[in-house]
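Q: generate a structure from the sequence data that follows.
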Amino acid sequence: MFNMCLWRIAMERTGLLFRLTTDDRDELLKIINSAITAVKQNKNAGYSAGMVVTSTAVQEIMAKTEDSTLLDKFLELSTLCKSVLAVRMQPNQKAQIIELVKTATKNITLAVGDGANDEPMIRVANVGVGIAGLEGTAAVRASDYAIAKVALSSYYNFDMLHILQNGLLSLSSFWFGLFNGFSGQVEFFFFCVFN
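A: From the prediction side, this is the model:
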């Protein structure tokens, strides 16, 4: 799923991606403030933003404290981003994020999931999309809309790139052999292209 977010931002060609992965409250606040500033500065230039948030960061953001600055700033950044990706989270944490955005902003929320761990998030969202896959159909049963599979052409392009790389690498050795008459001359070009 993380690669899908990167793929989506890359396809727009102008994208900002922010990662909230730490559990330090002060560092999270600093990252969120700089992200909000960057999004606001680049909004008129046609940039879009995406955010990836982990379980440890959400745990710190949702912690019950008297100072709700971090929660308010997280909510502001969430509404500025086109997509928020929740990775390595417990099902209830995903649902908490959706519930927070839904109640605080009155915006319509969309949740996309492919497994049983995404079911609470899909149920809480205004619009839920379930993807049937290897993890079963729990997300599909909880969703408003179901998708049979996700066709990512970039995945296949990545495989094709490797096939072409290996083919060109092998063909260069073949042409080198033809050029030197298969004399046993060592080809050092092979070492340069390998990785």
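Q: going forward, measure contacts and count neighbours with C-alpha atoms only.
A: Noted.
Q: buried ones in the helix or strand hosting Leu70?
A: Leu70 is located in helix 69-80, with elements delineated by DSSP states H and E. By 16 or more other C-alpha atoms under 10 Å, the buried positions in helix 69-80 come out as 70-71, 73-78, 80.
Q: longest helix in the protein, by residue count?
A: Scanning the chain for the longest helix, with DSSP state H as the assignment, gives helix 153-179.
Q: Ala111 should be in a strand, yeah?
A: Yes. Assignment of Ala111 by DSSP: H, G, I helix; E, B strand; the rest coil places it within a strand.
Q: let me see the contact set for it.
A: If you count contacts by C-alpha atoms under 8 Å, 6 or more residues apart in numbering, Ala111 has them with 98, 121-122, 125, 127-129.
Q: which of those residues has the most neighbours?
A: Counting neighbours by other C-alpha atoms under 10 Å, Ile122 leads those with 29 neighbours.
Q: state the distance from that residue to Phe2.
A: 18 Å (C-alpha to C-alpha, to the nearest Å).
Q: now swap in Arg141 and tell me
A: Counting by C-alpha to C-alpha, the separation of Arg141 from Phe2 is 24 Å.
Q: equivalent analysis for Lys40, please.
A: 24 Å.
Q: do the same with Ser153
A: From Ser153 to Phe2 the distance is 16 Å (C-alpha to C-alpha).
Q: repeat for Phe189
A: Counting by C-alpha to C-alpha, the gap from Phe189 to Phe2 is 35 Å.
Q: could you also give me the structure for this next sequence, so I can compare it with the first?
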Amino acid sequence: MATVTVSTSSEKEFASSYLTLLSLGETKFPSDYKKDLKDVRGLGVKLPNLPIAKKSDSSKHSAISNATLHDCVFKSIKEPKFNVTLQVKSTDTIYQVKTDLCKSVQADVGSLEPSQIKLLLKGKVIHDSSLISDIAQDDNSEVKFTAIVGTPSTTPAQVSTPEPEESTEVAIPWNEIEQLLKSKGIDSKAIIQRLQDGWELTK
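A: Now for the predicted structure:
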């Protein structure tokens, strides 16, 4: 009886090749496959999103409650002239102050718009977005403004309409032209008629 001898090296090569083929193949699981919970790692429980906390308006209310009062003096340097003192809050903007100023002087100088008024402090124009607290040096201090009242920005500019120029009629010496054509031996009547028709079209 013959005995087949298989070398150990051949077995190792076969096993290595077989494992390599297995690693290249895609593992397919049945549709009802479920992984054992013991082997499941790193999966946490999904928690609901935390509600976003709304920003509190406490800082705004705090700024309003801490607002100080200032006496503001407004003196215009040209017509319409006025000299008014108003009490305003430190949290008021220059635009709000202008609005109050327009209401205050309306009875004396007539209706004004905030856009017509420029307020100057020490020769510098103060922007509408500036706060009184940014201008006043100390709490409850008096602020003196110089006011310049301009024309309303909404007033349309008057455009002057130029008067039409009077046209001056040019006299054409048709007789002289006809005599010149005759002296050259040219049929002057036909040419003169064509020239006159063309001249009439240019008017």
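Q: overlay the chains and give the TM-score.
A: For this chain pair, the superposition-based TM-score is 0.18 by TM-score structural alignment, normalised by the length of structure 1; 60 aligned residues with a C-alpha RMSD of 5.5 Å.
Q: returning to what we had before: closest one of the buried residues of helix 69-80 of structure 1 to Ala35 of structure 1?
A: Among the buried residues of helix 69-80 of structure 1, Leu77 lies closest to Ala35 of structure 1 (C-alpha to C-alpha), at 7.3 Å.
Q: how about the nearest residue to the closest one, chain neighbours excluded?
A: Closest residue to Leu77 of structure 1 apart from its sequence neighbours, by C-alpha to C-alpha, 6 or more residues apart in numbering: Ile36 at 5.8 Å.
Q: shouldn't the one you found be in contact with Leu75?
A: No. Taking contacts as C-alpha atoms under 8 Å, Ile36 of structure 1 lies outside contact range of Leu75: 10.6 Å.
Q: show me where structure 1 has strands.
A: Secondary structure of structure 1 (DSSP state E): strands at 15-20, 48-54, 83-87, 110-113, 127-131, 145-147.
Q: Ile9 of structure 1 is nearest to which of the ones you listed?
A: Nearest of the strands of structure 1 (C-alpha to C-alpha): strand 15-20, 5.2 Å.
Q: what lies in contact with that closest one?
A: So strand 15-20 of structure 1 is contacted by 6, 9, 28, 31, 35, 39, 47-54, 57 (C-alpha under 8 Å, 6+ apart).
Q: buried among these? Make that a ChimeraX selection.
A: To isolate the buried ones among those in ChimeraX, judged by 16+ other C-alpha under 10 Å, type:
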select :6,9,28,31,35,39,47,48,49,50,51,52,53,54,57
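Q: just flag the most distant two among the contacts of strand 15-20 of structure 1.
A: Taking C-alpha to C-alpha, no two of the contacts of strand 15-20 of structure 1 sit farther apart than Tyr47 and Ala57, at 24.7 Å.
Q: still on that earlier bit, can the strands of structure 1 go into a markdown table with extra columns for distance to Leu164 of structure 1?
A: Listed next are these as a markdown table, based on distance: least, C-alpha to C-alpha, whole Å:
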| stretch | distance to Leu164 of structure 1 |
| --- | --- |
| strand 15-20 | 29 |
| strand 48-54 | 32 |
| strand 83-87 | 32 |
| strand 110-113 | 33 |
| strand 127-131 | 31 |
| strand 145-147 | 32 |
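Q: Phe158 of structure 1 is nearest to which of these?
A: strand 15-20 (20.8 Å).
Q: out of Arg141 and Phe2 of structure 1, which sits in the more crowded spot?
A: Arg141 (18 against 10).
Q: ok, and the closest non-adjacent residue to the more buried one?
A: Nearest to Arg141 of structure 1 is Gly130, by C-alpha to C-alpha, 6+ apart, at 7.6 Å.
Q: right, and the one you found touches Pro120 too?
A: No. Counting by C-alpha under 8 Å, Gly130 of structure 1 does not reach Pro120; the two are 11.6 Å apart.
Q: look at these two and report which has more neighbours.
A: Gly130 (27 against 22).
Q: for Leu75 of structure 1, see how far away the more buried one is.
A: Distance from Gly130 of structure 1 to Leu75 of structure 1, by C-alpha to C-alpha: 25 Å.
Q: ditto for Glu27 of structure 1
A: Taking C-alpha to C-alpha, one finds Glu27 of structure 1 at 16 Å from Leu75 of structure 1.
Q: burial count for Val84 of structure 1?
A: Around Val84 of structure 1 there are 21 residues (other C-alpha under 10 Å).
Q: doesn't Thr54 make contact with it?
A: No. Val84 of structure 1 lies out of contact with Thr54 (C-alpha under 8 Å); the separation is 10.7 Å.
Q: distance of the closest residue to Ala86 of structure 1 other than its chain neighbours relative to Glu12 of structure 1?
A: Distance criterion C-alpha to C-alpha, 6+ apart; nearest residue to Ala86 of structure 1, sequence neighbours excluded, is Val53 at 5.2 Å. For Val53 of structure 1, the distance to Glu12 of structure 1 (C-alpha to C-alpha) stands at 21 Å.
Q: now Phe158 of structure 1
A: 18 Å.
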